[in-house]
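K.L.:
okay, sequence plus prediction incoming.
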Amino acid sequence: MDATPDEVETLAELRIWLDKRTLSGLAVQGLDLTGISLADVTVEDTLFLGCRLNAPEAADLVARGASVVPELAHAPYPTHPSTLYTAADLTVGFEASGFAGMYDSVVYRHFVEHGGPLPPIREALSQRLHDHGIDNALSDALAAWASASTGPVVGVMGGHAEPRGSVAYREAATLGRALADAGALVLTGGGPGVMEAANLGAYVPSAEALDAALKELSAAPYFVDHEPYTAAALAVRARYPSAEPWAGGLSIPTWLYGHEPANLFAARIAKYFSNAIREDTILRAARGGIVFAPGKAGTVQEVFQAATKAFYRSDGASGPMIFLDRRYWTDVLPVEALLRPLFTQAPEVPAVVHLTDDVDEAVELLTTHRPA
């Protein structure tokens, strides 16, 4: 749990404040407060989010100046999550009921059945509350990383359809391993393909383990075969259990693309309903730079969204934009030809566009950069 000074997310934290007889100005999140007396505790301007309270207790808190926002009961997901997801959270139910019965799939079906990206009012509110909780938990997690490490947060983007076992998949996994070895936090969009490969590389403990994992995963190459695809990922995780809190890095997927299974190799998973918020969040978090492996429309969208942030410095100084595979980014999708002239119009922005075919060169550029 990533503690923050104005949030109370565990009963142990709550007891500290109860001894002080005040919760004023704090946010209390996701706690079962039934049976805990708050009668002699100051609660003016306290925010109770998703806490279990009986009706008289909730009414008393509001009467004494608190705000109470309960869980919305109709949804199969928490409307006030206080922590990020893990692979274990998303795959609850897989062992008993397969891919269709696990938490991630249940939530995706609910999302589709309730309007998808255009939900009715109750579902829209539930989704926004959920994503607000993920925003907060992600902010806590990134603050914890920054306080414990001097390594950059580096994004890895690329094609979601890249099969396990391909040359590009192996290259992305090698990149993830090298970035983790250099002390960087690997951040991806949380999907399959290049994204899974980068988190996989950051998850396994060594280059030798990565070779073995790549071979094992290649037996289930395509994410459209949901059952064997997920089973293979869980088998690799079981083979290489890790106590490292950031093993595999961070991923930020979305249920908008819930037909694509979230990759299971990130230590922490910030899964959103809103893809627009999710995309902006990925690029805002990756202040140490981004590697763009070959991809299609989604990757190109991220390229120009990242370029906009770098050009206007809307989130502060940006890290390098590194394009892996020169031929692809100059001949197939010639984005460099557009980006370099663009950045000449912003002379105060350091050179951020780099093309390379060399993973080691990409890692050196990223790990020697330190954003302000």
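P.N.:
Ah, there it is. Residues are numbered from 1 along each chain as shown.

K.L.:
contacts, neighbours, all on C-alpha from now
P.N.:
Noted.

K.L.:
distance from stretch 201-210 to the middle of the chain?
P.N.:
Mean-position distance between stretch 201-210 and its chain equals 20 Å (C-alpha atoms, centre = their mean, to the nearest Å).

K.L.:
now that stretch: buried residues?
P.N.:
In terms of neighbour count (16 or more other C-alpha atoms under 10 Å), stretch 201-210 has its buried residues at 201-205, 209-210.

K.L.:
make CSV from those and add secondary structure to it.
P.N.:
Formatted as CSV, the buried residues of stretch 201-210 follow (DSSP: H, G, I helix; E, B strand; the rest coil):
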residue, secondary structure
G201, helix
A202, helix
Y203, helix
V204, coil
P205, coil
A209, helix
L210, helix
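
K.L.:
just send those back as a markdown table, with distance to N136 too.
P.N.:
What follows is the buried residues of stretch 201-210, written out as a markdown table (distance: C-alpha to C-alpha, whole Å):
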| residue | distance to N136 |
| --- | --- |
| G201 | 27 |
| A202 | 24 |
| Y203 | 24 |
| V204 | 28 |
| P205 | 30 |
| A209 | 34 |
| L210 | 33 |
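
K.L.:
okay, among these, which ones form the most distant pair?
P.N.:
Maximum pairwise distance among these (C-alpha to C-alpha): 11.1 Å, between A202 and A209.

K.L.:
quick check: buried residues in stretch 306-325?
P.N.:
Burial within stretch 306-325, assessed by neighbour count using 16+ other C-alpha under 10 Å, is assigned to 306-307, 309-311, 317-325.

K.L.:
take those and keep only those in strands.
P.N.:
Counting by DSSP state E, those place 321-324 in strands.

K.L.:
picking that back up, closest to D60 among the buried residues of stretch 306-325?
P.N.:
When the buried residues of stretch 306-325 are compared for distance to D60 (C-alpha to C-alpha), K309 comes out closest, at 46.3 Å.

K.L.:
put this beside the first:
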Amino acid sequence: MSSGNDDAVTEPDRPERGAWPERRLGPVVKRRAQVESSTTDQRLLDTQGPVDWLHEDPWRVMRIQSEFVEGFGALAELGPAISVFGSARTPRDSLEYEAGMRIGRGLVEAGYAVITGGGPGAMEAANRGACEAHGVSVGLGIELPFEQGLNEYVDVGVNFRYFFVRKTMFVKYSQGFVVLPGGFGTMDELFEALTLVQTRKVTRFPIVLFGTAYWQGLRDWLLDSVVAQGKATTRDLGLLHITDDVDEAIALVCKGTP
């Protein structure tokens, strides 16, 4: 006899709790649809397999780590150094380019290696001055959609994928910054350094802005708006030194460094 429940809808079978597909990757647990069908070494050795894993965040962490390792390894024995920043668009026949060369040369004569972003313009000028003075000329390049490459006056060059790794190298291996007129990238590096000094993440780190006509407006705005509204103090503003004199710029940036 029929029980009368022949037409009832039955719930599909569900696996027991321990029957779900599961894979452990160190501290990471993946289950159900998140379990991959291949292992890490299979994906490494099978050149015909999928390569999407190369673009996943865990792999990016390894790339970031490798950039730090390469940067530290290349610069650990550099010795005292000063970073010189400025626009990649500075023409070679300009007074700014000439000033960059003189600054690079003067820093070498003062006993420092010269570090730049490794590109053209003001960066090339400082590298050129250091190279022609037979000093150590360093370029820390960055991967960009529009390729620049390291200028020909770089003796030690490291190319980075990530801006934040590159900026760490500038601060870690420099005893101060000289900043020539530049655009957003130059200002990014300038305010990164200012923030680190203001918050005392780094100490004894002079910052010199070269070119009064270019930088005075920025300083005036900081004073009239930022300081005036209590967002910073006059002491913070005193972290910046502005000059048009190459010898003074070198003296200021070398003052107080080890």
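P.N.:
Received the coordinates, thanks. Keep in mind that what you see is a predicted model, and the values were worked out from it rather than measured.

K.L.:
would you map the strands across the stretch 101-250 of the first structure?
P.N.:
With DSSP state E, counting those that start in this stretch as the criterion, the stretch 101-250 of the first structure has strands at 153-157, 185-188, 250-251.

K.L.:
okay, now G155 of the first structure: neighbour count?
P.N.:
Burial of G155 of the first structure, expressed as a neighbour count using other C-alpha atoms under 10 Å, amounts to 30.

K.L.:
what residue in the second structure is paired with it?
P.N.:
Using TM-score structural alignment as the criterion, the counterpart of G155 of the first structure in the second structure is S83.

K.L.:
L250 of the first structure too?
P.N.:
In the second structure, the residue paired with L250 of the first structure according to TM-score structural alignment is V138.

K.L.:
do you know how far that match is from A81 of the second structure?
P.N.:
Using C-alpha to C-alpha, to the nearest Å, V138 of the second structure is found at 9 Å from A81 of the second structure.

K.L.:
same check on V171 of the second structure?
P.N.:
Taking C-alpha to C-alpha as the measure, V171 of the second structure and A81 of the second structure are separated by 10 Å.

K.L.:
who has more neighbours, these two?
P.N.:
Relative neighbour count places A81 above the other of V171 of the second structure and A81, with 25 against 19, counting by other C-alpha under 10 Å.

K.L.:
quick check, the more buried one in contact with F170.
P.N.:
No: counting by C-alpha atoms under 8 Å, A81 of the second structure stays clear of F170, with 9.5 Å between them.

K.L.:
which residues are in contact with both of these two?
P.N.:
Taking C-alpha atoms under 8 Å, 6 or more residues apart in numbering as the contact rule, A81 of the second structure and F170 both touch I115.

K.L.:
quick one, which of the strands of the stretch 101-250 of the first structure is nearest to P341 of the first structure?
P.N.:
Of those, nearest to P341 of the first structure by C-alpha to C-alpha is strand 153-157, at 22.6 Å.

K.L.:
next, the mean deviation of that closest one compared to the second structure.
P.N.:
Superposing on the second structure and averaging over aligned pairs (mean C-alpha distance after the TM-score superposition for the first structure), strand 153-157 of the first structure comes out at 1.0 Å.

K.L.:
chain center to the biggest helix by length in the second structure, what's the gap?
P.N.:
Longest helix of the second structure, by residue count under DSSP state H: helix 57-75. Taking the mean of its C-alpha atoms, helix 57-75 of the second structure sits 12 Å from the chain's own mean (C-alpha atoms, centre = their mean).

K.L.:
for that helix, name the packing helices and strands.
P.N.:
Counting contacts by 3 or more C-alpha pairs under 8 Å, 6 or more residues apart in numbering; DSSP states H and E, helix 57-75 of the second structure packs against strand 156-160, helix 163-172.

K.L.:
how about the shortest one, aligned to which bit of the first structure?
P.N.:
Taking TM-score structural alignment as the measure, the first structure aligns residues 268-272 with strand 156-160 of the second structure.

K.L.:
A63 of the first structure -> the second structure?
P.N.:
A63 of the first structure maps onto no residue in the second structure, with residues paired by TM-score structural alignment.

K.L.:
and R109 of the first structure, by the same measure?
P.N.:
Using TM-score structural alignment as the criterion, R109 of the first structure has no counterpart in the second structure.

K.L.:
next, count neighbours for the aligned residue in the first structure for F170 of the second structure.
P.N.:
Counting by TM-score structural alignment, F170 of the second structure lines up with I282 in the first structure. The number of residues packed near I282 of the first structure is 25, by other C-alpha under 10 Å.

K.L.:
and what of T90 of the second structure?
P.N.:
Using other C-alpha under 10 Å as the criterion, T90 of the second structure is surrounded by 21 other residues.

K.L.:
which residues sit in contact with the residue nearest to the spatial centre of the first structure?
P.N.:
Among the residues of the first structure, the smallest C-alpha distance to the mean C-alpha position (C-alpha atoms, centre = their mean) belongs to I252, namely 2.6 Å. For I252 of the first structure, the set of contacting residues under the criterion of C-alpha under 8 Å, 6+ apart consists of 187-190, 269-272, 278, 282.
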